[in-house]
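Peer 1: the sequence and its predicted three-dimensional model are supplied below.
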Amino acid sequence: MNDVFTEADLAPDPQEKWAHIASIVDRVAALVAVLAGGVYIGGMVALGACAAPAVFALAPAPFSGNAMGAAFARFDKIALGAALCVLAAEVARTVAARRRGRTILSRLRRSCTLFMAVSAAYVGLSLTPRINDLHRQGVRRDGTPQGQVLELVHQRAELFGKIGTGMALGLVALTIFTIQPRRPDDEEDDEEAVAPLPPGPRDG
């Protein structure tokens, strides 16, 4: 048995190294998720709540529909990129957390991530191309059969846009709440640590 104290005795063990790496991964992935979710929320609010009502009120058809269709088609690429980022960040956080990621808040965060990604993909890959295709055919939102189809697709796009925005808001909030503030080893050390006695004579 070697009783000589060496510098190697101060080096962290593999578990401590993994905990440190996992903590860094958790924070970086959380930052990516918050930024990507914020980009998605900002784009949906800017286009859906601000630009679309103004354009449809000021520009006559079919120019208004064509303009907003082109704007949403471009934003959908950004939304899909944001969805991929939050999915990748969620995978990284789940792997880094291991058993600590089995909490209710973490599961809710994963659900919000999944529903946001599904909403963005459905709108960007199905609904927006369908709307733009109908606009190119000269269809307007009126009482004709094709006009009713366009109206239905528009309503569906608005619905899933709101769902995606709500899920993104939940994702951002839960991402912040579930950041691991400290490594579990630190908490164990605090619980096991005993404060030194003050100097001076001791009773008994």
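Peer 2: Sure, I can see it.

Peer 1: okay, CA-based contacts and neighbour counts for the rest of this
Peer 2: OK.

Peer 1: after the biggest helix by length in the chain, which helix or strand is next?
Peer 2: As assigned by DSSP state H, the longest helix anywhere in the chain is helix 63-97. Following helix 63-97 in sequence order, the next helix or strand is helix 104-122 (DSSP states H and E).

Peer 1: what comes into contact with that next one?
Peer 2: Helix 104-122 has contacts (C-alpha atoms under 8 Å, 6 or more residues apart in numbering) with 76, 79-80, 83-84, 86-87, 90, 101, 160-161, 163-165, 167-168, 170-171, 174-175, 178.

Peer 1: now the buried members of these.
Peer 2: 76, 79-80, 83-84, 86-87, 90, 101, 160-161, 163-165, 167-168, 170-171, 174-175, 178 (16 or more other C-alpha atoms under 10 Å).

Peer 1: for stretch 32-45, buried residues please.
Peer 2: V32, A33, V34, L35, A36, G37, G38, V39, Y40, I41, G43, M44.

Peer 1: sorry, back to before: now for the longest helix of the chain, which elements pack on it?
Peer 2: helix 14-44, helix 52-58, helix 104-122, helix 128-136 (3 or more C-alpha pairs under 8 Å, 6 or more residues apart in numbering; DSSP states H and E).

Peer 1: alright, now check it against this:
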Amino acid sequence: MPGLMAVSLYITFSPSTSEGVSLTAARDRGQLVFLEGLKSSVEVFFQTPEEPHPLQFLREAKAGNLQPLYEFVRTALTPGDDGEAAWRCPVLLVDDLSVLLSLGLGAVAVLDWMQYCRATVCCQLKGNIVALVHDREDTEDEENDILLNGLSHQSHLILRTEGLATGFCRDVHGQLQIRWRQPTTQRDRSLTYQYKIQDKNVSFFAKGLAPAVL
């Protein structure tokens, strides 16, 4: 299947837009399993599901049990008994993990859930996981720092986006740092690009080499 062939599971806990990519069309083509956290949370509070809901932790007095959410991931990626083909190189997209902390979960519980997902998606199915976490340098949030550091330690590739330190610029909207973790060496490899957000895409260029500047 062309296009989103590798994308198999998308979990979002916050409003998100994907310019140029229709998640609904991908889901209709069978390329995407989509769990919308905001919409699903309504079902948890106002309906009584026959089976454990992926977001069952929202109804529990002591939040922390993410096993139903993991089972949702595992079941979505497991071929059924009707001869359904298995996912090939699946990708789990999570947008975003920081919201789980706001819902009362601890960083350790979220990291444990990610570890179980990595064992299934990455190790067993030879796929990948992409997760968004907010880096709140302007606030003291110990749980978010634990989550961010834990994920950074587990990740092979880290993409960090931030605005320009010099403030607003019409031709440069921010910069992207790409860091490849090198487990076998003491120093990671990194590159930094600047970018400009356009109507339907994003332009990347080396620092100081914006087209408008040249």
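Peer 2: Arrived safely, thanks for sending. Nothing here was measured: the structure is a model prediction, and the numbers come from that model.

Peer 1: care to give me the TM-score?
Peer 2: Once superposed, the chains reach a TM-score of 0.23 (TM-score structural alignment, normalised by the length of structure 1), with 71 aligned residues with a C-alpha RMSD of 4.8 Å.

Peer 1: picking that back up, now the helices and strands packed on helix 63-97 of structure 1 as TSV including distance to E191 of structure 1?
Peer 2: Shown next, in TSV, are the helices and strands packed on helix 63-97 of structure 1 (distance: least, C-alpha to C-alpha, whole Å):
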stretch	distance to E191 of structure 1
helix 14-44	17
helix 52-58	57
helix 104-122	25
helix 128-136	56
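
Peer 1: deepest in the core, which of those helices is it.
Peer 2: Mean neighbours per residue, mean count of other C-alpha atoms under 10 Å, is largest over the helices and strands packed on helix 63-97 of structure 1 for helix 104-122, with a mean of 20.

Peer 1: orientation of that one relative to helix 14-44 in degrees?
Peer 2: 40 degrees (axes from the mean of the first three to the mean of the last three C-alpha atoms, to 10 degrees).

Peer 1: return the distance of helix 104-122 of structure 1 from the chain's centre.
Peer 2: Put simply, helix 104-122 of structure 1 sits 8 Å off its chain's centre (C-alpha atoms, centre = their mean, to the nearest Å).

Peer 1: wait, E36 of structure 2 sits on I11?
Peer 2: Yes: between E36 of structure 2 and I11 a contact is recorded at 6.1 Å, counting by C-alpha atoms under 8 Å.

Peer 1: who's in contact with the closest residue to D95 of structure 2 other than its chain neighbours?
Peer 2: Nearest residue to D95 of structure 2, sequence neighbours excluded (C-alpha to C-alpha, 6 or more residues apart in numbering): T12, at 4.5 Å. Listed by C-alpha under 8 Å, 6+ apart, the contact set of T12 of structure 2 reads L35, E36, G37, L38, V94, D95, D96.

Peer 1: closest to E142 of structure 2 out of those?
Peer 2: Among the contacts of T12 of structure 2, D96 lies closest to E142 of structure 2 (C-alpha to C-alpha), at 17.4 Å.

Peer 1: which SSE is immediately downstream of the top strand by length along structure 2?
Peer 2: Ordering each strand of structure 2 by length in residues (DSSP state E) puts strand 189-197 first. Heading C-terminal from strand 189-197 of structure 2, the first helix or strand you meet, by DSSP H and E, is strand 202-206.

Peer 1: helices or strands up against that next one?
Peer 2: Using 3+ C-alpha pairs under 8 Å, 6+ apart, strand 202-206 of structure 2 sits against strand 189-197.

Peer 1: quick one: buried residues of the strand it packs on?
Peer 2: Quick answer for strand 189-197 of structure 2 (16+ other C-alpha under 10 Å): T192, Y193, Q194, Y195, K196.

Peer 1: so how far is I163 of structure 1 from the nearest residue to T128 of structure 1 once chain neighbours are set aside?
Peer 2: Nearest in space to T128 of structure 1, with sequence neighbours left out and distances taken as C-alpha to C-alpha, 6+ apart, is A73 at 6.4 Å. To I163 of structure 1, A73 of structure 1 is 18 Å away according to C-alpha to C-alpha, to the nearest Å.

Peer 1: assign D145 of structure 2 to helix, strand or coil.
Peer 2: Look at D145 of structure 2: counting by DSSP: H, G, I helix; E, B strand; the rest coil, its state is helix.
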